[in-house]
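1. Fold the following, please.
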Amino acid sequence: MLRACINDFQNGWSKYLHSIDFAYNNSYQTSIRMTLYDALYGRPCRSPTCWLDKEDKVLLGPEIIAETNNKIQIIQNRLKIAQSCQKTCADSGRKSSKLQVDELVLLKLSPMKGIQRFGKKEKFAPRFICPFSVAERIGETTYRIDHPLAPEKIHDVFHVSMLKKYKPDSSHIIQWNDLYLEPNSSYQEQPTRILNNKIQQLRNRQMEFVKVLWQHHSTEEATWELKSEMQKSYPHLLI
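-> Next comes the predicted model:
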C-alpha cells in the first residue's frame, strides 16, 4: 500500500503517512474477517468526520478485559481457519513421501556458480549425492540419515523435501567426496571449458559473452556468462 501511494503522491508522499496508516488499519483483513482497528479496540473506527460523537460507549475495568479476551479468541480461531485453508491448498499439489528405516535415499544439494550476478550467486538445477541409509524417523516429515559428511558443517537430520528415494538411475547423482559442501547444503560448481562466444549489442555498447560448460553438467545445461566476469573469477579458462 505504501509503495502504491508513493507512486501516486511522488515527492509529497511523506505528508500522507498518517492517512496511509489510517487507511491500512481500517482495511478489511480476510484472514481475521475484520479490520485491524476493530481487532485492537473492539469496535469499528469512526469516520474522520465523526470524531466527537457523544453516544460512544467506553469500556472500563473487567468489561474491557473480557472484550479483549473475546476478540483475541475470535482472531485466533479465524487465523486457524485461514491457515488450514492455506495448508489444504498447498498439500493438494504435494505427494506423500514416507520413508522407512534402512531405506536408501539421495540427498539433494544446490550447486552454485562461482560468479555473482546482482550481488548473488546463481543456482543450477538441484543435484543428488550418492545413497545414504535412513537411520531414524524423527517426526512426521524429518529423518536422520547415516552420512560420512563433515558433522560440524552438515547436520544429519533432514526434511523429507531434501531426500529422494533411491532408484538405480545415476544421471543426476554425484559422489559426495568430490565436493566441498557449505553448511546450507550447497556447493560451488567449477567450469571445465568454454564452448562458444558471442557479442551482444546493448543500446550504445557491446557486451561479450562466453558459453560455459560446468562440471557435473551436460552441454544442454551450459550457460552464457559475461566474459569479463569469467576472466576475473577463472582466468585460466580464457588463456
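2. Could you use CA atoms for every contact and neighbour count after this?
-> Will do.
3. Have a look at the protein and report its longest helix.
-> Scanning the chain for the longest helix, with DSSP state H as the assignment, gives helix 62-91.
4. which residues in the chain form helices?
-> Going by DSSP H, the chain shows helices at 2-9, 17-25, 36-41, 62-91, 227-233.
5. want to put them side by side, so please do this one too:
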Amino acid sequence: MTGERPKDWSEWLHLAEWWYNTTFHSVIRTTPYQALYGQPPPIHLPYIAGESMVAAVDRSLQAREAAIKMLRFHLQRAQDRMKNQADKKRKECEYLVGDWVFLKLQPYRQQTVSARSGQKLASRWFGPFRIVEKIGAVAYKLELPENSRVHPVFHVSQLKKRVGSEKIQDEWPITDVDGSISKEPMRVIDRRIGRKGNRAVTEVLGEWSNSFPEDATWEILPELKQQFPTFNP
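-> Prediction:
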C-alpha cells in the first residue's frame, strides 16, 4: 500500500488497524476485537457511490472503500505467500498399523555447567519401532521399549518409514519425560586442579552417555556430584 499510495497511505492506517483487528485469527479462534471487548465487531456496510448528497463526503467515502479493497487484496496476498512458503516444506505422510518407523527424538538440552561438542553429529533417529495404533489424522502410537519414559504417541513429523531391513539405532537413549535426550556421566578419564574465582577446585574429565568418547569434557567435581548424586567418580 505504501508503494501504491506514497502520498496518502498514512491517512488510512486506521483502516489497516481496523481490518486486522476485525479479521478472524485461526490461532485465537476469534477476532482480536472480540477477544478484547467480548463482543463481535460492528458489521461494515460498504458505501455505495452517490448515497451522500454532499460531494466532499461522497468522494471521501468512495476513497475509503477503495482503500479497504486494496487493504484486503494485500493482506490476502501476504497470507497466500506465507502459506505457499510453508507448504513447500510440508509433505503428506501416512502410515499403517504394523508399519515399522524410525523415531526422531529431541536434541539434548544442555543442563550441565559447560557446553557439549559434537552434538550435530550425534544420532537423532532411533528404532525401528512398530506402529500399534493411529491417533487422529497426524499422530501414531509406537511400541517403545519398556525402559522408555516418554509418551508413546508422536506426531507424524517425528517419524520416518523404514525401508527394507534398514537399521539405525537399537539402543534406547536416556530421555526425559518430555522426550528430550539426556546425558549422564559414565566414567572419569582424568583429573586436575583448576581454579574457580579465587579458590582451587577439583576438575574431572568425564565421558558422557549418548555421546562419542572425544566429546568428554572437563567438569567441576563438586558441581557434577551435586547434579548427579548417584554418580560415583
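6. TM-score for these two?
-> The TM-score (TM-score structural alignment, normalised by the length of structure 2) is 0.52; 185 aligned residues with a Cα RMSD of 5.2 Å.
7. residue contacts, the aligned residue in structure 1 for residue 129 of structure 2?
-> In structure 1, residue 129 of structure 2 lines up with residue 131, judged by TM-score structural alignment. By Cα atoms under 8 Å, 6 or more residues apart in numbering, residue 131 of structure 1 lies in contact with 104, 105, 106, 107, 166.
8. do you know how far the residue mapped onto the last one from structure 2 is from residue 91 of structure 2?
-> It stands for residue 166 of structure 1. Superposed on structure 2 with TM-score structural alignment, residue 166 of structure 1 falls opposite residue 162. To residue 91 of structure 2, residue 162 of structure 2 is 17 Å away according to Cα to Cα, to the nearest Å.
9. Settle it for me: which of those two has more neighbours?
-> Using other Cα atoms under 10 Å as the criterion, residue 162 of structure 2 and residue 91 rank with residue 162 on top: 17 against 8.
10. give me the number of residues near the nearest residue to the more buried one once chain neighbours are set aside?
-> Nearest non-adjacent residue to residue 162 of structure 2, counting by Cα to Cα, 6 or more residues apart in numbering: residue 101, 5.0 Å away. Close neighbours of residue 101 of structure 2, defined as other Cα under 10 Å, add up to 21.
11. Do a quick rundown of the strands in structure 1.
-> Using DSSP state E, the strands found in structure 1 span residues 28-29, 34-35, 104-117, 120-123, 127-137, 142-146, 157-159, 163-165, 173-174, 186-188, 191-202, 205-214, 223-226.
12. Superposed on structure 2, what's the mean shift for the last one?
-> Right, the one you point to is strand 223-226 of structure 1. Once fitted to structure 2, strand 223-226 of structure 1 is off its aligned match by 2.8 Å on average (mean Cα distance after the TM-score superposition for structure 1).
13. Can you point out the buried residues in that strand?
-> Neighbour-count burial for strand 223-226 of structure 1, with 16 or more other Cα atoms under 10 Å as criterion, is recorded at 224, 225, 226.
14. on contacts alone, who are the packing partners of that strand?
-> On a contact count with 3 or more Cα pairs under 8 Å, 6 or more residues apart in numbering; DSSP states H and E, strand 223-226 of structure 1 meets strand 205-214.
15. ok, average deviation of the strand it packs on from structure 2?
-> Using mean Cα distance after the TM-score superposition for structure 1, the mean distance for strand 205-214 of structure 1 is 5.1 Å.
16. Residue 224 of structure 1 reaches residue 210, doesn't it?
-> Yes. Between residue 224 of structure 1 and residue 210 a contact is recorded at 5.5 Å, counting by Cα atoms under 8 Å.
17. Can you report how many residues lie near residue 124 of structure 2?
-> Residues near residue 124 of structure 2, counting by other Cα under 10 Å, number 17.
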